[in-house]
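**Student:** Output the structure for:
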Amino acid sequence: MTGAWLLVGGLVLLVVLGSYLLGTANRLDRLHVRTDAAWAALDAALARRAVVARAVSGCLAPDPADQLRVLAERAERADRADREAAENALTRQIALVDRRELPLALAAELTDAEHRLLIARRVHGDAVRDTLAQRRRRVVRWFKLAGFAPSPGYLDIAEPEPGAVPRPRPSARVVLVDDDGRVLLFHGHDPADPAERFWFTAGGGVEPGEDLRAAAVRELAEETGLVVAPERLQGPIWRRRVAFTHDGVAYDGEEWFFLLRVGGGEPISTAGFTEGETRFIDGHRWWSAAELSAERPTHYPVELADRLRELAEQDWRPGPLRVVR
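**Tutor:** Presented below is the predicted three-dimensional model:
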């Protein structure tokens, strides 16, 4: 009788152990599948960055363009053993690119490619970490539950320092001019540096999928209360490329300016300000070109006084877009 109980106990133990080993093996198999999927996503993100890097090389001077193109092609062709070194060489070369010299759409594409690569790398790293931790367990090693599956490895790619890569920001702005040739400017400061105070035109960032004219009309209504038909805006008349920081975030900005003439005494309402705008905008007033030249307040665009005089001397006509500072 005792022997029978021992046999039953042994069978139960074998069933429990077998179930445990099977569950562990299945978990390890799922981790390997997860790691393979994460590598595929990482490989795709690396390939996309290489494609964008080649596109960027077309906007550079010959020497840096050749270096970037060669490194991008080398990273694409590298085998797994050499991939890490090739990708890091490409990362270092991309870091040397002055993104302010690129078209904003291409700069945004490059930043997006880098952001997606960063996410893919971290997802892959987490998958590798969890898989290796499971493979190191004694039960996995003793019973060889990993089978012939190769051990996954990390791909260590240098990441840009936080804030080192400016965030692309297209903006639509409105040069709002009254019958006396004065322009409406808002007064504000950088929330991260309240001592840095300046004047600027109405307008703001373009939302995803929004065209410039629609963004200008929307921003004008939010900031001044003036609701106008898009066709009333003239232009864009100016374009300004600027690198700046706001509230601790670095931006690569491209501003497109439209012209709108309004009658004198047009009421201005700031009731539509967003929460962020109420934090850093503390006033507004109408400025003439003469006042801007005489009082010399910090204002953007820097050339605004001279450009206002040009608008006063003659009506704006469609033609080459003027680049302003």
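**Student:** From now on I want contacts and neighbour counts done on CA atoms only, so please keep to that.
**Tutor:** Fine.
**Student:** May I see the buried residues of the helix or strand containing residue 238?
**Tutor:** According to DSSP states H and E, residue 238 maps onto strand 234-246. Buried positions in strand 234-246, judged by neighbour count with 16 or more other CA atoms under 10 Å: 234-241.
**Student:** just checking, residue 36 is part of a strand?
**Tutor:** No: secondary structure assignment (DSSP: H, G, I helix; E, B strand; the rest coil) places residue 36 in helix, not in a strand.
**Student:** To compare against the first, here's the next sequence to fold:
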Amino acid sequence: MTVLLVALVVVLVAALSVWLAATANRLDRLHVRTDAAWAALDAALARRAVVARAVAAAIRLDDVSADRLRAEAERAESALREEREGAENRLSLQLAGIDRAKLPLALTAELLDAEHRVVIARRVHNDAVRDTLTQRRRRLVRWLKLAGTAPSPEYFEIVEPSLSDSASAPLPRPSARVLLFDTERRVLLFNGHDPVRPETKFWFTVGGGVEPGEDLRSAALRELAEETGVKLGDDGLVGPVWRRRVAFSFDGRTYDGEEWFFVADLADPVHVDTSGFTELEARTVDGHRWWSVEELRATEDTVYPVQLSHLLPEVMTKKWDGTVRTVR
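**Tutor:** Below is the predicted model:
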């Protein structure tokens, strides 16, 4: 019996060792794939910047517009990795406003090709990041630290041009958002997806678009009530404490977003009531939970704003001085 037990333990240890080795090798290949995908995306973005500068030189723009396009292209080329999304989005906005009918035919074709390559490279890169993060998030992988010292890859979130109508500009979308804290000083986030890319999940704060004629504070209070059931008065919000400018795509439409963030602290525990969701929200929001700062810092999930875990402590511990901080 003892011999049989020892043999069984040996078999189990051998099987576990094989699984660990295979998983580590798979993780290594996934990281290599992600690095290669980023290199390809970086090259595609660099080419688009070069073409953008050629467009600025070739088209009959007023001097200010030409200089702005050229400047954004140069900023995108030299931006650090953590600043790259914002720089590339600003370049996308400039390119979206170009009247391509005024461009030489060959340059129009080159610009369209460059944009196609960026779209393809970005999707390949984000697919690689998704597969890598899926593997890294497995419990045994995290517990045994099988990913080693490899940094966690990040999605590259820039708006994709409408390639069927490259001249169409993103739709402006002002929105009011709320950093809602519970009695344990945790922030409420929703988890959702883009209906065009349902496999890509992300976490985001309470809030939504500002309706015509509505001020930011009223919009924040309305969105808070509709999405959570929490009803506050005007004095229940502090801010806006942050402003975030972001270009993004959702449900096949591109947007030039301007987000304003308020802070709300709950004095008592609440039950989050999402019965006020719109039809689109009901289809695309998959759940919600309260997050501590420590949990946000530890997660490998995609969270917006991307600086949330780093900026929350200041909001939680310091009295607002009336300054609106720009975040990303």
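**Student:** tally of neighbours for residue 197 of structure 1?
**Tutor:** By the criterion of other CA atoms under 10 Å, residue 197 of structure 1 has 16 neighbours.
**Student:** can you tell me the helix or strand for it?
**Tutor:** Counting by DSSP H and E, the element that carries residue 197 of structure 1 is strand 193-200.
**Student:** quick one, helices of the stretch 151-300 of structure 1?
**Tutor:** Shown for the stretch 151-300 of structure 1, the helices assigned by DSSP state H, counting those that start in this stretch span residues 212-224, 275-280, 289-295.
**Student:** ok, back up a step: so the strand holding residue 238 of structure 1 matches what in structure 2?
**Tutor:** The aligned range for strand 234-246 of structure 1 in structure 2 is 238-250, by TM-score structural alignment.
**Student:** just to revisit the earlier point, the strand holding residue 197 of structure 1 vs structure 2, mean deviation?
**Tutor:** Average distance between strand 193-200 of structure 1 and its aligned residues in structure 2, after superposition and using mean CA distance after the TM-score superposition for structure 1, equals 0.5 Å.
**Student:** by contact count, what packs against that strand?
**Tutor:** For strand 193-200 of structure 1, the helices and strands in contact under the criterion 3 or more CA pairs under 8 Å, 6 or more residues apart in numbering; DSSP states H and E are strand 183-190, strand 299-300.
**Student:** if you compare the ones you listed, which one is most tucked away?
**Tutor:** The highest mean neighbour count among those, using mean count of other CA atoms under 10 Å, belongs to strand 183-190: a mean of 20.
**Student:** how about that one, aligned to which bit of structure 2?
**Tutor:** When strand 183-190 of structure 1 is aligned against structure 2 using TM-score structural alignment, it corresponds to residues 187-194.
**Student:** Now do the helix or strand where residue 113 of structure 1 lies against strand 234-246: the angle between them, please.
**Tutor:** Using DSSP H and E, residue 113 of structure 1 sits in helix 104-135. Helix 104-135 of structure 1 runs at 40 degrees relative to strand 234-246, counting by axes from the mean of the first three to the mean of the last three CA atoms, to 10 degrees.
**Student:** what comes up buried for helix 104-135 of structure 1?
**Tutor:** 104, 106-118, 120-125, 127-129, 131-132, 134-135.
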